[in-house]
Every structure is written in C-alpha cells, then in structure tokens.
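output the structure for:
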Amino acid sequence: MISFIWSPGNRLPAGTGGSENYTVGQVRELNRRGIAAQVVTVGLGSADGRDDFTDVPFRSLATLAAVSDLDGTVVFVNEPHPVATRHPAYLILHNPPPIRDRYRAFATDGTRDRVLIATSRYAAALWSDFLDVDVATIRVVHPFAEPHFAREPRRASPTGQTRILFAGRLSPEKGIYTLLETLHVDVIDRDASLTFTATTAGSDKPQGRIIEKLLAAHPGIDVVPACKSPARMAALMAAHDVVVMPSNSQYWHETFGIVAIEAQHAGCRVVASNDGGLPETDCGAVVLVEPDNAEALAWGIRAAVGQGPPTAAARQLASAMYTVAESVDTLLDVLAGPLPVPPAVILRQLEELAMVPAREAGERAPA
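Predicted coordinates for the structure are as follows:
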C-alpha cells in the first residue's frame, strides 16, 4: 500500500490546485495499474473531501501519530511533519520553501530524514539551496495532465473572438491582481474581440471570496463555477483559446504549473510568467512574459492571439508530454530505487567525524 498523507486537519478539495490534482491523479493511476494506493487524511473522519473523488480510495486517521502504524510506503504531501514511520518515508515538495522564520524551522526539521521529491528541476534546485543538500539527492517527478485533456474535442470560437481563461486559484500568488491590471492596459482594454473568464476555484477560502466579488463586479471578466473533475476542466479549457498564468514572483515562485500542461493538452495557447518552474511546462504553445507586469502580460496575450490556435499535430505532440503514465513510472522508479542519504544522516556523520580525535603530532597514519 502506498499512502499519500494529505495536510492534517484539511480536507482534500476538488478543483482548486495542482497538488490536489497531482495527488489524486497519482493514486488513481496506481490503482488503475493494480498497485494499492490511497489518500490519507487526518482528523476529519469521512468529511475529508472524499465525496468529490468517488473513484479514489480514502482513509481517515484520528491523529497524525497514527501515521506511525501505517504499513507499506508513506508519502507526505507538502507538509514535512516529523512523525515516525515503519519504513523510510517520502515527501513531495509541491510548494516553494517558506520565507518566514516561524515556518523555516518546521520545513528544515521535517525534511531531515525524508526522501525528497520535487515537482520540477527548478523546485529541486530551490529546495537544494534552502536545505543545503546536494540537488542530486532530490528526485524530480513532474506533474501531468489527465488523459481527459488530450481527448476533449475543441469548441470552435465565434468568428473573430478569442476566449481567454484564468483557471488558477483566486489567490494573490496566482497573479489574479496582475490580470485585473492587464484588463485596463490600452493594448487590450478596448478590444471587443477578447473575452475573459475566470473560475471560482479557491473561493472557499476567505481571500478567494473577496477576490470572487471583485471579479463579479468587473464588467470585463465573466466568472464561472470551479470545475471539480478533470473532465469538466478539460471541457472548459477546450472552449477557450488562451489560458493565462500570471503567477506572482515577488514572494511566491510557481514550482511547476500543472494548469499550463492541461491547457496545452486541451489545445490552448498559454501565456505564463517567466518565473519558477513555469518555463519547464512548455509543450510548444507557451508564451513567457515578465512576471508582475501587466503591460508585459497584455503584449503576451497579443502574441498568443497572433500565433493562432495550435494545429492538431502540435496538440498531439504536446499531449505526448507530461502524461500521468510517465509521471507514475518515474514515481515508481523513485520508490523502488536506492534511498539517497537524508540530510539528517549526513549531519550526524559529519558530527561523528568531528568528534574523532586528531592524530598526535608526528603520528604516522596506519598503512
């Protein structure tokens, strides 16, 4: 059994972000292959989000300490809780390292004896610097687009119209405020051929509810309900031409950007910030722009519109990249491979070496 430990005390929400899609998709694909896997939640009982994922096995534990009793492979998602496990445990680092001191100690201590997995080469380097460990000890298992995105038929746009979608969470780090600024840049603000849509993903959180109201009041953007399944999100993307990802780079760096590959599999062009792991998502249809720059985003949208829709052949080529099968193959290789030496072991060995008495002056080394 492979158990993915979701953030304790938090339900697994549907349709709100990459770490959720990644976790559920991995579990779904593992079970599809006959490999037992489950999502493990803590402290919520059956009210842990499982109702939105009826095809995915869930298990709820009363306390975090109960993780110690799980047999098989334990994979922590995002949060490096220092709880003992029966076998060496893994940690998938979906988020960038914390910037505030009160979280830095938690992140450092909790990763000391875990086998670390990053979601991009960028994220591996970022965490390597943060933890002061060899980047080779952090394995990379890329996110993926579910098969629905490549299979979904495209919806033709009205003549002369370009449909633009913001499909990220309604939170500042996803660049929603940059998009709002862009709507008023003269490069696009008087162009009636451009239509903008955002979903309510993330509106279950306080800041998301505020942002949803801002969008609802804006005459230049439509708001549609969040999509809680890959099939529904694929259908929404296939009804749009360009997906924008103006991720904030001031205090947040997107470690990968699963929305970008989902959009390209669905036949969209993507305009994304040239920051973090987003450049790694390029399947042939990404336009990179300066982050936190409304003018740059506006011109990026212009560039994407000017390129026209990807051809059927280009979409097929994009859909062969970052597949769930490839991602799970890589994960299984990591789980089956030799374990890298965790940072805690390296530190302990260095401390032991430092305790070895120095040779007396003139003492010869043994032959």
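
going by C-alpha atoms from here, please, whenever you check contacts or count neighbours.
Will do.

correct me if wrong: I5 contacts P80.
No. With the criterion set as Cα atoms under 8 Å, I5 and P80 do not qualify as a contacting pair; they are 10.1 Å apart.

who's more crowded, the two?
Each of I5 and P80 had its neighbours counted (other Cα atoms under 10 Å), and the higher figure belongs to I5 (26 against 23).

quick one: buried residues of the helix or strand G306 falls within?
G306 belongs to helix 294-307 when assigned by DSSP states H and E. When neighbours are counted by 16 or more other Cα atoms under 10 Å, the buried residues of helix 294-307 are found to be A294, E295, A296, L297, A298, W299, G300, I301, A304, V305.

leaving out sequence neighbours, find the closest residue to the last one.
Leaving out its chain neighbours, the residue that sits closest to V305 by Cα to Cα, 6 or more residues apart in numbering is T162, at 7.1 Å.

for the one you found, give its distance to T195.
Distance from T162 to T195, counting by Cα to Cα, to the nearest Å: 6 Å.

the more surrounded of those two?
Each of T162 and T195 had its neighbours counted (other Cα under 10 Å), and the higher figure belongs to T162 (21 against 15).

give the contact list for the residue nearest to V305.
Contact analysis of T162 by Cα atoms under 8 Å, 6 or more residues apart in numbering lists S193, L194, T195, H240, D241, V242, V305.

picking up where we left off before, packing partners of the helix holding G306?
helix 176-182, strand 242-245, strand 269-273, strand 286-289 (3 or more Cα pairs under 8 Å, 6 or more residues apart in numbering; DSSP states H and E).

alongside the first, I'd like the structure of this one:
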Amino acid sequence: MISFVWSPGIPLPAGTGGSENYTIGQVRELNRRGVDARVVTIGLGEADGRVEFQDIPFLAVATLGDLGGLDDTLVFVSESPPVATRHPAYQMLHVPPPLRERHHRAATAGTRDRRLIATSRYAAALWAGFLDVSLDTVHVVYPFAEPVFASRPSVAREDGVTRVLYAGRLTPEKGIYTLLSMLHNDLFQSDGRWSFTVTTAGSDKPQGAVIERMLRTHPGVEVVPARRTPAGMADLMAEHDIVVMPSNSQYWHETFGIVSIEAQHAGCRVVASDDGGLPETDCGALLLVAPDDAEALAQGILVARRQGPVPDATRQQAGERFTVTDSVDGLLAVLRAPRTPTPWAVIQDLEAIGRLPAVSPPHERPLLPEPPQPTGKTT
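So this is what the prediction gives:
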C-alpha cells in the first residue's frame, strides 16, 4: 500500500492547487494500474475532504503517532512532520524551503530521515542547498496534466477579443498583484480587444477573500468560480487564448507550475515568470517574461496575441509531455529503487563509529633493530 500523507489537521481540498491535483492524480493512476494507493489524513475523521473525491480511497487517523502503526510505504505531501514510521518514508517537496528562520529547523528535522522527491530540477537543487545534501539524493518526479486537458476542443470565436485567464490561487506569491498592476497599463485601458478572467481559487483563505473583494471591484476583470475538477478546469481553459502565471520571485519561487502544462495541453499560450521551475514547463507554447514586472507581463501578453492560436501540431506534441503515465512511472521507479542510506543516516552512523572505544589500548610499537653495517671485506 502506498499512502500519501496529507498535511495534519487540514482537509484535502478540490481544485485549489498543484499539490492537490498531483496527489489525487497519482493515487487514481496507481489504483488504475492495480497498485494499492490512498490518501491519509490526520485529526479530521471523515470530514477530511473525501466527499470531493468519490473514487479515491481515504484513511483517517487520529494523531501523527498513528502513522507509525501503518505497514505502508508513506509518502508525505508538502508538510514534513517529524514522526517515526515502520518503513523508510518519502517526502514530496511541492513548495520551496521555508522563508523564516524559525521554520528552518522544523523543515530540516522533518525531512532528514526521508527519501526526498522534488517536482523539478530547480526544486531539487533548491532543497539540496537548503538541506546541505548531495543533489543526487533528491529525486525528480514531474507533475502532469490530466488527459482531459489535451482532449478538450478549443472554443473558436470570431469577435477579435483575446481572452486572458489567471487560474492561480489568490495569494501574493502567485503574482496576483503584478496582474492587477498590469491592468492599469495604458496598453489595456479602454481596449475592447481584451478580456481578463480570474477564478476564486484560494478565496477560502483570509488573504484570498480580501483579494477576491478587490478583484470584484475592478471593471476590467471577470471573477468566476474556481473549478473543482480537471474536466471543469479544462473547459475553462478551452474558452481562453492565454493563461498568465506572473509568479512572485521576491520571496517565493514556483517549484514547477502545473497550471502551465495544463494550459498548454488545452491549447493556450502561457505567459509566465522566468523564475523557479516554470522554465521547465515548456511544452511549445510557453513565453517567459521578467518576474515582478507589470510592464514585462503586458508586453508578453501582446507577443502571445501576435503569435496567434497554438498550432494543432504543437498542441498535440504538448499533450504527449508531462503525462500522468510518465509521472507515475517516475514515482514507482523511485519507490522501487534500492534503498540507500539518507545523508542524515550516514552522518549518524559516522558519529556512532566515532564514539566507539578503541579495539585495544594504544601502545607504542618497539623500534626495529638497526641492520648490520657492511664491513667492506669480500670473500
């Protein structure tokens, strides 16, 4: 049994981010292949989000300590609570290392005895540096776009309006304020050739609720409900031409950017910040711009418009990259690989060896006698 351990005390929400989509999609594909897999939640009982995922097995445990009794291969998702497990556990590194010093020790302690899995080469290098471990010890298993994104036909229109979608969470690190700043750019003011749509993803959190209220007052933005399923998001993307990902780079670095590959599979051009793991999401329709720069974002959108619709051949090729099949193949390869000691285990073993007593008391070796000197006589 492969059990994906969700963050303690937090329900698994539907349609709010890449970590959730990655986890659910992995479990669904593993089960389709006949590999037992499930989601494990902590401290919530059955009010843990399972109602949103009728085809996904869930297990609710009461406390972190209960994880130690599971005879499972545990894969911790995002958070890394320190807890003893029966078998060697794995840690998914969906987010960057913590920003605040007070959180550093907890992140280090929670990951030190786990096999590490990052979602991009960028994230692997970032975490290897943060944890002071060899890059070779951090495996990369890329996220994926569900098959429905590549199969939805784009909605053709002849009104000359370019439709731009922001589908990230309503949080500062996802660049929503860069988008708002860009909307005041003279390139878009009083121009009926554009429409801008933002979903309510993340508005269930306090800061997201504030940002949603701001967006609803903007005359140039249409706010639509967040989509809770891959099919719903695929339908929404099929109605748009460009998807923007103006991720913040001041204090947050996108480790991958699953929305980017979903949008390219759906036939959209993507304008994203040239930062973090976003450059690794290129499926043939990605345009990178300077991060935290409203003017650069505006110019990128203009370039994407001039490039026109994504050619059918490009979209078909995009749909063959970052598939759930590839992702689960990569995950199983990591889980089935020979289990080498973690860097922390090696350090512990070396320190234990250093504390061992000497095999025998130290003693001085006697000096060897001097060899006889030649006399110079011959016989």
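
re the thing from before, for the helix or strand immediately after the helix holding G306 of structure 1 in the chain, packing partners?
In the C-terminal direction, the helix or strand that comes right after helix 294-307 of structure 1 (DSSP H and E) is helix 312-319. Packing contacts for helix 312-319 of structure 1, counted by 3+ Cα pairs under 8 Å, 6+ apart, involve helix 147-151, helix 258-265.

same thing but 7 Å
Helices and strands touching helix 312-319 of structure 1, as assessed by 3 or more Cα pairs under 7 Å, 6 or more residues apart in numbering; DSSP states H and E, comprise helix 258-265.

tell me roughly how far the helix it packs on lies from structure 2 on average.
Once superposed with structure 2, the aligned residues differ from helix 258-265 of structure 1 by a mean of 0.2 Å; criterion: mean Cα distance after the TM-score superposition for structure 1.

trace that helix over to structure 2 and give me the residue numbers.
Aligning helix 258-265 of structure 1 against structure 2 (TM-score structural alignment) gives residues 258-265.

give me the contacts around that stretch.
Stretch 258-265 of structure 2 is contacted from outside by 18, 143-145, 149-150, 237, 243, 270, 281, 283, 285, 315, 318-319, using Cα atoms under 7 Å, 6 or more residues apart in numbering.

next: stretch 14-34 of structure 2.
For stretch 14-34 of structure 2, the external contacting residues (Cα under 7 Å, 6+ apart) are 12-13, 36-38, 52, 56, 94, 143, 169, 201-202, 227-229, 258, 328.

just the buried ones from these?
The neighbour-count test (16+ other Cα under 10 Å) applied to these identifies 12-13, 37-38, 56, 94, 143, 169, 201-202, 227, 258, 328 as buried.

in space, what's closest to V56 of structure 1 - neighbours in sequence excluded?
Ranked by Cα to Cα, 6+ apart and with sequence neighbours excluded, the top spatial neighbour of V56 of structure 1 is R28, at 5.9 Å.

how far away is that neighbour from A325 of structure 1?
Applying Cα to Cα to R28 of structure 1 and A325 of structure 1 gives a distance of 11 Å.

which one's more surrounded, the two?
In terms of neighbours (other Cα under 10 Å), R28 is the more surrounded of R28 of structure 1 and A325; the figures are 21 against 18.

need the three-state assignment for that one.
When classified by DSSP: H, G, I helix; E, B strand; the rest coil, R28 of structure 1 comes out as helix.

ditto for the one 10 residues further on
Judged by three-state DSSP, the three-state class of Q38 of structure 1 is strand.

from the contacts of stretch 14-34 of structure 2, which land in helices?
If you go by DSSP state H, the contacts of stretch 14-34 of structure 2 have I258, V328 in helices.
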